[in-house]
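Asker: got a predicted structure here, sequence first:
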Amino acid sequence: MSDIQSILSIAKRTLETESKAIHNLISLLDEQFAHAVQYILDSQGRVVVSGVGKSAIVASKIVATLNSTGTPATFMHAADAIHGDLGTIQKNDIVVCISKSGNTPEIKALLPLIKIGKNKLIGITGNMDSLLAKQADFALSTYVDKEACPNNLAPTTSTSAQMAMGDALAISLLELRGFSSADFAKYHPGGSLGKKLYLRVADIVVNNQKPQVNIDSSVKEVIVEISEKMLGVTAVMEDKKVVGIVTDGDIRRMLSIHDNISGLTAKDIMTSNPKTIDVDTLAVNALELLQAKGISQLLAFDKDTYAGVVHIHNLINEGIL
């Protein structure tokens, strides 16, 4: 069995090597990067990102990041491009080629074809003396001293540097476009991330029943209402206004205190000034309030009107938690 400290030492060395290489990219940034970003920003076309091997996988990730942050992008494998997929590149598109060496056969074969189409070319390479760097309209250096691999062979540090450079491009474009959290939600309507950005309390309470009893309702009526509405709570009303709340916890506490409950009403067991939330509040903020207060339900209001209940189970079911 391997020594735990030895394993941790290898992992730490790997992360240190890659973090140093990424930090070094800061010193490699120059006007070429700024011009590349500006050209993409002003372009009417898409960003077509291409590469071979591990660089192709990085290219796919960069495409996903660009698309999700407001810059239309598509992936084209460099090997497939010279075997029929070159039609992916349209008139106004900008091509980004990623290659550590900048001299792989597929990239070298692709470069003159991009020039024939008169598309602007951004090269991301670890070799600024390569054919890719020399033929690119904008050459971005991702030079690394060594791979994290002890044999200096497996693409590790170099692909991390490529990924980081792609993120730098994407985030620069995001900020220059003024891409907001609302825009981000539009591009991420599914999943917990999207829901955190757009799902509101109103979207939840509309699907719940609306438990409520009068202030003079009997304890039996309160228990029936809580049970039937299945939210573990009911609002207590007086003159069409909420004056309190009764939870299933209040019911249990009542039973532990009183032997005879026949004369008790909602007023006797309710909690006044219940925790409330506006229906326009983001569901994720409702979750934060529930967690901060250590409670399971909130009464939701549309202005001054009782709208229903949001339960922590609703938020779990929506994937917010």
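Answerer: Here it is on my side, so go on.
Asker: going forward, measure contacts between C-alpha atoms and count neighbours the same way
Answerer: Fine.
Asker: A307 falls within a helix, correct?
Answerer: No - applying DSSP: H, G, I helix; E, B strand; the rest coil, one finds A307 to be strand, outside a helix.
Asker: how about the closest residue to it other than its chain neighbours, secondary structure?
Answerer: Nearest residue to A307 in three dimensions, chain neighbours excluded: F301, at 5.0 Å (CA to CA, 6 or more residues apart in numbering). Taken by three-state DSSP, the conformation at F301 corresponds to strand.
Asker: put this next to the previous one:
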Amino acid sequence: MKNRTDINIAAIAKKTLQVEAAAIDNLQKFINADFEQSVALIAACTGRVVVTGIGKSAIIGQKIVATLNSTGTPALYMHAADAIHGDLGMIRDEDVILCISKSGNSPEIKVLVPLVKSFGNKLIAMTGNIDSYLALEADLLLNTTVDQEACPNNLAPTTSTTAQLAMGDALAVCLIEWHGFTAADFAKFHPGGTLGKKLYLKVLDLCRQHDAPKVYLDSSLKNVIVAISSGMLGVTAVLDSNDQLSGIITDGDLRRMLEKSMSTDNVTASDIMSRHPKTIQCDELAVNALEMMRQHDITQLLVLDDKKYIGIIHLHDLIREGII
């Protein structure tokens, strides 16, 4: 393939984004009573939202299904062509049907719509042609009309599918608010990957993977060095005689002590430690530990169970789990 020097790639890309952004902005005027009733209908549904479509609209439908499922609204995808060859069997009486089509006049849609209506299910249309067969036959209409496709030939579905996707997101977000869907609820459906870990992984899950290095106020320098080395975290907690946290000693504290050329014969942990160390409770989310480390420009936190020292969470733990 020859290099094209006669086109401005950056200008074309920017124009594409401008056209699609304008189309999304224009959707605001289509948020009407039908949209509000669609949200209420789906929210009251005791079944699933069955999303169907053909061509590029079908692919957008799959994404909408994924978003609804992950945010607490049960949904499933049914390809319009497959529906009339047996997949209609997945529809239950209590389901709501969302049919997506740019033209609203595709042959498959014209076959499918009367079949769905014969079942008695409520039908929501998402289309860019409000005079189409789909729009006129549906119970409710989500208007995704666009002025033009970003495609230079005004043919390839680009702006129209972007509008469908955005309208689907608007629908999903309204349902999130309707149901009071929280971050804790979100975590239940996203246990895998980095996102899931940010939502459910606790400090305790990470700190218990290590020993909890500790010395006491009167511990010798040798014992301090052994504790820091054995823990392999570059740090140890310092406890008083009642096992209450008094301070922290890092390998940096040791280096600074040696740089002062002070005699080390009678040095104890209390002479080296930093008082008032940064701590975090064991039931906190690991991502909160990361935020504290960033805020204070440190690489570890001492972990407490109420007031009892139980271990250390290190920046490397968060890196290893993909939290960063």
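Answerer: It's in. Please read all numbers here as calculations on a predicted model, not as lab measurements.
Asker: residue in structure 2 matching the residue nearest to A307 of structure 1?
Answerer: Matched to structure 2 by TM-score structural alignment, F301 of structure 1 sits across from L304.
Asker: A185 of structure 1 now?
Answerer: Per TM-score structural alignment, A185 of structure 1 is aligned with A187.
Asker: check the spacing between that match and K110 of structure 2 real quick.
Answerer: According to CA to CA, to the nearest Å, A187 of structure 2 and K110 of structure 2 sit 40 Å apart.
Asker: so which of these two has more stuff around it?
Answerer: A187 (19 against 16; other CA atoms under 10 Å).
Asker: wait, that one touches Y200, no?
Answerer: Yes - the pair A187 of structure 2 / Y200 is scored as a contact, 6.2 Å apart, by CA atoms under 8 Å.
Asker: distance from the chain centre to stretch 189-207 of structure 2, please.
Answerer: Distance of stretch 189-207 of structure 2 from its chain centroid, counting by CA atoms, centre = their mean, to the nearest Å, is 12 Å.
Asker: contacting residues around the counterpart of I226 of structure 1 in structure 2?
Answerer: Using TM-score structural alignment, the partner of I226 of structure 1 in structure 2 is I228. I228 of structure 2 makes contacts with 213, 234-236, 250-251, as judged by CA atoms under 8 Å, 6 or more residues apart in numbering.
Asker: what of V287 of structure 2?
Answerer: With CA under 8 Å, 6+ apart, V287 of structure 2 has these contacts: 198-199, 201, 318, 323.
Asker: that one maps to what in structure 1?
Answerer: Match for V287 of structure 2 (TM-score structural alignment): V284.
Asker: for the helix or strand hosting its match, buried residues please.
Answerer: Taking DSSP states H and E as the criterion, V284 of structure 1 maps to helix 283-293. Across helix 283-293 of structure 1, burial judged by 16 or more other CA atoms under 10 Å covers 283-284, 286-287, 289-290.
Asker: let me have the residues you listed in JSON lines, extended by distance to T104 of structure 1.
Answerer: Shown next, in JSON lines, are the buried residues of helix 283-293 of structure 1 (distance: CA to CA, whole Å):
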{"residue": "A283", "distance to T104 of structure 1": "50"}
{"residue": "V284", "distance to T104 of structure 1": "48"}
{"residue": "A286", "distance to T104 of structure 1": "53"}
{"residue": "L287", "distance to T104 of structure 1": "51"}
{"residue": "L289", "distance to T104 of structure 1": "55"}
{"residue": "L290", "distance to T104 of structure 1": "56"}
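Asker: looking at those residues, spot the one nearest Q297 of structure 1.
Answerer: Nearest to Q297 of structure 1 among the buried residues of helix 283-293 of structure 1: L290, at 7.0 Å, using CA to CA.
Asker: if I look at the equivalent of L141 of structure 2 over in structure 1, how far off is N151 of structure 1?
Answerer: L141 of structure 2 maps onto A139 in structure 1 when the alignment is built from TM-score structural alignment. Using CA to CA, A139 of structure 1 is found at 28 Å from N151 of structure 1.
Asker: which of these two has more neighbours?
Answerer: A139 (24 against 8).
Asker: nearest spatial neighbour of that one, skipping sequence neighbours?
Answerer: Nearest one to A139 of structure 1, counting by CA to CA, 6+ apart, is G123 at 4.7 Å.
Asker: how about the one you found, what does it touch?
Answerer: Under the criterion of CA under 8 Å, 6+ apart, the neighbours of G123 of structure 1 are 96-99, 132-133, 136-140.
Asker: please redo it, this time with the cut-off set to 10 Å
Answerer: Remark: with contacts taken as CA atoms under 10 Å, 6 or more residues apart in numbering, G123 of structure 1 is in contact with 36, 49-50, 95-99, 102, 131-142.
Asker: all good on my end, thank you.
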